[in-house]
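Trainee: Test case, fold it:
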Amino acid sequence: MGILKALFYILLCVCFMPYLYGIDSGETNVKKRIHVDDDKRSKYKVNNFTTINLNSTKKVKKEEPKKEIQKPTKSYEDKLRYLQSLRYEVMSLKEQIGDDFQVSVPYGHYVDDKTSAQRFNALTQSYNDALKKSGLFAGVSMGVLDIYTSGYIDNNLVITRITPLVYGGSGGYQKFFNHYVGTRLYGGLFTSFFNDIYTYDIKNGTTAPVKNPYGGDGNLQSFYMLAFMSADVLFEFPFDKTFKNYIGGFMGLNIGVMYYRPYASHPQKGDYYPAKYIWNYNLQVDYSFNLGMSLTFNNIHRVEVGLGIPFSYLSLPGFAESADVLERIPSNFWRSAVFLANYRMLIKF
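Mentor: The predicted structure follows:
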């Protein structure tokens, strides 16, 4: 019986062994197939993804817009458009920040922040251009005028006249408030070379040179000088779109001090020796009115023609001495309007 049981178990194992082996091999093949399929799918996905990425990259590169190069703002209209765009950005940032926003813009203390963008930009540009025309300046001048004196010589009333060319310089500060209106304060000096003195006949308007009272060479001559301080109002208008070139004018008041003295050649004491003829010397205050026209180029160079029209004189006691000791009729001294041509240059540091 023991032998029979052993044979029975051996036969049973032999019968079921192929079936068990087939199940294991099938599972292994299925796993291998699944693994291979997964590898193929992953490779396909990688390749497909790479292809899509490459294509999409190419498409993005093709559709990328070109960067626009901003052109420099030269004209006044370009500046306004540029400032207007900045204005909108400022307002947008203000809304984002909220109530803590504080206005800090050029000339914000002049321009109301609630004004329209176009007006705001126009006013800001106007103040900026005015700043470019403001500052220290220096210049040179040349002019011509008539100078008269009157008094008694040998019991005869004599009137003299000289017509000197005057040369000088000036300097000061000017301030513009916008494109059109400004002010300036400046001082200067005019002087003339020695000029012959002529007697003037009122009846027929003729003149004749005054002879040298010392008997030397040449005629009687005079020296004239004017030191002054002036305050003017400037007004001008641009004549092109750059707002750098202007045509305009000026008017103002002038106060100055005039000095006058006759000279003559003395045989023993030199060529220019003081001579007493109506006046020994005279120093007096001069009040005048300034009026003229101007051209400005590139905000810096200013050319002017104008008049200095006197309206009052103030003699300074102790600073004038008449040649007539008796002073039967007080000696007089006055001048005509000065016709001037000026060149002034704005100094920018």
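Trainee: all contacts plus neighbour counts: C-alpha atoms, from now on.
Mentor: Noted.
Trainee: show me what contacts the residue most central in space within the chain?
Mentor: In the chain, the centroid-proximal residue (C-alpha atoms, centre = their mean) is residue 132; its distance is 1.4 Å. By C-alpha atoms under 8 Å, 6 or more residues apart in numbering, the contact list for residue 132 reads residue 299.
Trainee: Residue 337 contacts residue 145, doesn't it?
Mentor: Yes - assessed by C-alpha atoms under 8 Å, residue 337 is found in contact with residue 145 at 6.2 Å.
Trainee: what about the helices in the stretch 51-200 of the chain?
Mentor: 76-97, 117-132 (DSSP state H, counting those that start in this stretch).
Trainee: got the ones you listed as TSV, with distance to residue 21 columns?
Mentor: What follows is these, written out as TSV (distance: least, C-alpha to C-alpha, whole Å):
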stretch	distance to residue 21
helix 76-97	77
helix 117-132	90
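Trainee: Looking at those helices, which is nearest to residue 61?
Mentor: Of all the helices of the stretch 51-200 of the chain, helix 76-97 sits nearest to residue 61, with 29.5 Å by C-alpha to C-alpha.
Trainee: Distance from the closest one to the middle of the chain?
Mentor: 24 Å (C-alpha atoms, centre = their mean, to the nearest Å).
Trainee: For it, buried residues please.
Mentor: 79, 80, 83, 84, 87 (16 or more other C-alpha atoms under 10 Å).
Trainee: show me the contacts for the third one.
Mentor: The one in question is residue 83. Residue 83 neighbours (C-alpha under 8 Å, 6+ apart): residue 121.
Trainee: doesn't residue 249 make contact with residue 290?
Mentor: No - in terms of C-alpha under 8 Å, residue 290 does not count as a neighbour of residue 249; the distance is 10.4 Å.
Trainee: Please identify every residue contacting each of these two.
Mentor: Both residue 290 and residue 249 lack any common contact, where contact means C-alpha under 8 Å, 6+ apart.
Trainee: For the stretch 51-200 of the chain, which segments count as strands?
Mentor: 135-144, 147-153, 156-162, 165-176, 181-192, 195-196, 198-200 (DSSP state E, counting those that start in this stretch).
Trainee: a markdown table please, covering those and showing mean neighbour count and distance to residue 101.
Mentor: A markdown table is the format used below for the strands of the stretch 51-200 of the chain (neighbours: other C-alpha atoms under 10 Å; distance: least, C-alpha to C-alpha, whole Å):
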| stretch | mean neighbour count | distance to residue 101 |
| --- | --- | --- |
| strand 135-144 | 18 | 33 |
| strand 147-153 | 19 | 66 |
| strand 156-162 | 18 | 69 |
| strand 165-176 | 19 | 31 |
| strand 181-192 | 18 | 33 |
| strand 195-196 | 20 | 70 |
| strand 198-200 | 20 | 75 |
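Trainee: structure for this one too, so we can compare:
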Amino acid sequence: MKKIIFIFAMAGLGLAFAKAVEAQKSSDIFKDKIMLSASDSEIQSLKDQIIKNGGTPMDFSPNTTYTNTHHPYASAEKKKKILRGYTVADEKSGLFTGINLGYGSLYNDYIDGSYNQNNTTIDTLKKQTTGVLKSPLLTQANLYMFGGKFGYQKFFNPYFGARIYGEGMLSGGPMAGDITDTENGNKIGTLIYMLGSMDFDLMVDIPITHSYKHYVGGYIGLGVGAMILLDNANKDQLKSLLKDTSYSSNNLLWNTLLQVDYTFNMGLSFTVNTKNRIEVGAKIPWTYLRLGLESPATYTNTSGDSKTLVSKDIEFKRSTIWTLSYTYLF
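Mentor: Predicted structure coming up:
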């Protein structure tokens, strides 16, 4: 009985709270209407004063002012067309947010001792290797990615614009698939991959209706960002890769890899009702910059001995990341 009374009491409190919130909202809306009404009255009063003094009141429009200033001798019809173009451009400009889906491949090629062999003239160092993994070891991982973007776009006319935005994409677990040994196809590990970037694109839109609401187009640009990779070894398959099976590691090649990623962006777009934009594109790798923050895998044995891979013996590459995205313009 007490539980029932408590439930009804809580329900009553919840209803009272909801009514209070609704009342506050109604009060706020009423206040806003009063303020707008007061502003309208002030504007009308100023217009009346202008008319009384022999003037003609005109509503302020930056686009109209710009058109009259830069095209003073254009016909009324021409000015109307120009003004319409600027109005459409303004409608296509603003903050936007979106979601991305992506697909690509990552490659890590490990050649034990390659850095010393190519970067020193000292014989003893040239022959120095880690000696824990078979070499060469060439790996590949095919991954699906998910992410989002947020930024600002500005159209200068209905056809040409630019945008700047931040973008992030993530792959891990089942989305990342498995790391495979390209020599035999064995699944030797898994990974987590994150790519974040700041991007700048130029955009072209071609209207496909007279309403200037629907477009087909494209974009091209550059992105600069950072990528993080973490991998995990498949302990069962790892044994076949070891020169000394007394060693083991939770990681295959990397504990963490952090580096700068430079990208070319390009793609095709389809815009619906100005606000909704669907894009099919590609993030094409341009080059990479290692920051010296990577941490390669460390292998240990039961005696406590350890061997850490030389990070510069590992060459990382990624393929083009193909993307499908949806963005909404506020």
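Trainee: can I assume residue 6 of structure 2 sits in a helix?
Mentor: Yes - according to DSSP: H, G, I helix; E, B strand; the rest coil, residue 6 of structure 2 belongs to a helix.
Trainee: That one matches what in structure 1?
Mentor: When structure 1 is aligned by TM-score structural alignment, no residue sits opposite residue 6 of structure 2.
Trainee: so how far is residue 16 of structure 2 from residue 6 of structure 2?
Mentor: 15 Å (C-alpha to C-alpha, to the nearest Å).
Trainee: picking up where we left off before, using JSON lines, please lay out the strands of the stretch 51-200 of structure 1 together with distance to residue 104 of structure 1.
Mentor: Shown next, in JSON lines, are these (distance: least, C-alpha to C-alpha, whole Å):
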{"stretch": "strand 135-144", "distance to residue 104 of structure 1": "24"}
{"stretch": "strand 147-153", "distance to residue 104 of structure 1": "57"}
{"stretch": "strand 156-162", "distance to residue 104 of structure 1": "60"}
{"stretch": "strand 165-176", "distance to residue 104 of structure 1": "22"}
{"stretch": "strand 181-192", "distance to residue 104 of structure 1": "25"}
{"stretch": "strand 195-196", "distance to residue 104 of structure 1": "61"}
{"stretch": "strand 198-200", "distance to residue 104 of structure 1": "67"}
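Trainee: Out of those strands, flag the one nearest residue 331 of structure 1.
Mentor: For residue 331 of structure 1, the closest of these is strand 147-153, at 4.7 Å, according to C-alpha to C-alpha.
Trainee: Let me see the contact set for residue 103 of structure 1.
Mentor: Counting by C-alpha under 8 Å, 6+ apart, residue 103 of structure 1 touches residue 113.
Trainee: What of the one 4 residues further on?
Mentor: Residues near residue 107 of structure 1 by C-alpha under 8 Å, 6+ apart: 124, 127.
Trainee: distance of it from residue 121 of structure 1?
Mentor: 11 Å.
Trainee: Kindly report the same for residue 153 of structure 1.
Mentor: 70 Å.
Trainee: With residue 273 of structure 1 instead?
Mentor: For residue 273 of structure 1 relative to residue 121 of structure 1 (C-alpha to C-alpha), the value is 66 Å.
Trainee: Might one say that residue 284 of structure 1 is in contact with residue 316?
Mentor: Yes - using C-alpha under 8 Å, residue 284 of structure 1 makes contact with residue 316 at a distance of 5.4 Å.
Trainee: the more surrounded of these two?
Mentor: Neighbours were counted for residue 284 of structure 1 and for residue 316 using other C-alpha atoms under 10 Å; residue 284 has more, 19 against 12.
Trainee: In which helix or strand does the aligned partner of residue 258 of structure 2 in structure 1 reside?
Mentor: Using TM-score structural alignment, the equivalent of residue 258 of structure 2 in structure 1 is residue 283. Using DSSP states H and E, residue 283 of structure 1 sits within strand 279-297.
Trainee: Quick check: that strand compared with structure 2, mean distance?
Mentor: By mean C-alpha distance after the TM-score superposition for structure 1, the fitted strand 279-297 of structure 1 averages 0.6 Å away from its aligned residues in structure 2.
Trainee: Residue 132 of structure 1 -> structure 2?
Mentor: By TM-score structural alignment, residue 132 of structure 1 lines up with residue 91 in structure 2.
Trainee: Next one: its match relative to residue 64 of structure 2, how far apart?
Mentor: Computed as C-alpha to C-alpha, the residue 91 of structure 2 to residue 64 of structure 2 distance reads 15 Å.
Trainee: So between residue 273 and residue 121 of structure 1, which is more surrounded?
Mentor: residue 121 (22 against 16).
Trainee: In contact with that one, which residues?
Mentor: 80, 83, 84, 87.
Trainee: returning to that earlier point: could you point out which of the helices of the stretch 51-200 of structure 1 sits nearest residue 16 of structure 1?
Mentor: Closest to residue 16 of structure 1 of the helices of the stretch 51-200 of structure 1, according to C-alpha to C-alpha: helix 76-97, at 83.1 Å.
Trainee: What lines up with residue 160 of structure 1 in structure 2?
Mentor: Per TM-score structural alignment, the equivalent position to residue 160 of structure 1 in structure 2 is residue 139.
Trainee: now that match: how far from residue 7 of structure 2?
Mentor: Going from residue 139 of structure 2 to residue 7 of structure 2 by C-alpha to C-alpha gives 60 Å.
Trainee: go on, residue 181 of structure 2?
Mentor: The gap separating residue 181 of structure 2 from residue 7 of structure 2 is 61 Å, by C-alpha to C-alpha.
Trainee: returning to what we had before: which one of the helices of the stretch 51-200 of structure 1 lies nearest to residue 180 of structure 1?
Mentor: helix 117-132 (8.3 Å).
Trainee: quick check: angle from the closest one to strand 181-192?
Mentor: In terms of direction (axes from the mean of the first three to the mean of the last three C-alpha atoms, to 10 degrees), helix 117-132 of structure 1 departs from strand 181-192 by 20 degrees.
Trainee: buried residues in helix 117-132 of structure 1?
Mentor: Using 16+ other C-alpha under 10 Å as the test for burial, helix 117-132 of structure 1 gives 117, 120-132.
Trainee: you'd agree the match of residue 160 of structure 1 is up against residue 179?
Mentor: Yes - Residue 139 of structure 2 lies in contact with residue 179 (C-alpha under 8 Å); the separation is 6.4 Å.
Trainee: What is the longest strand of structure 2 by residue count?
Mentor: strand 187-207 (DSSP state E).
Trainee: Show me what that one is packed against.
Mentor: With contacts taken as 3 or more C-alpha pairs under 8 Å, 6 or more residues apart in numbering; DSSP states H and E, strand 187-207 of structure 2 sits against strand 160-171, strand 179-181, strand 215-233, helix 235-238.
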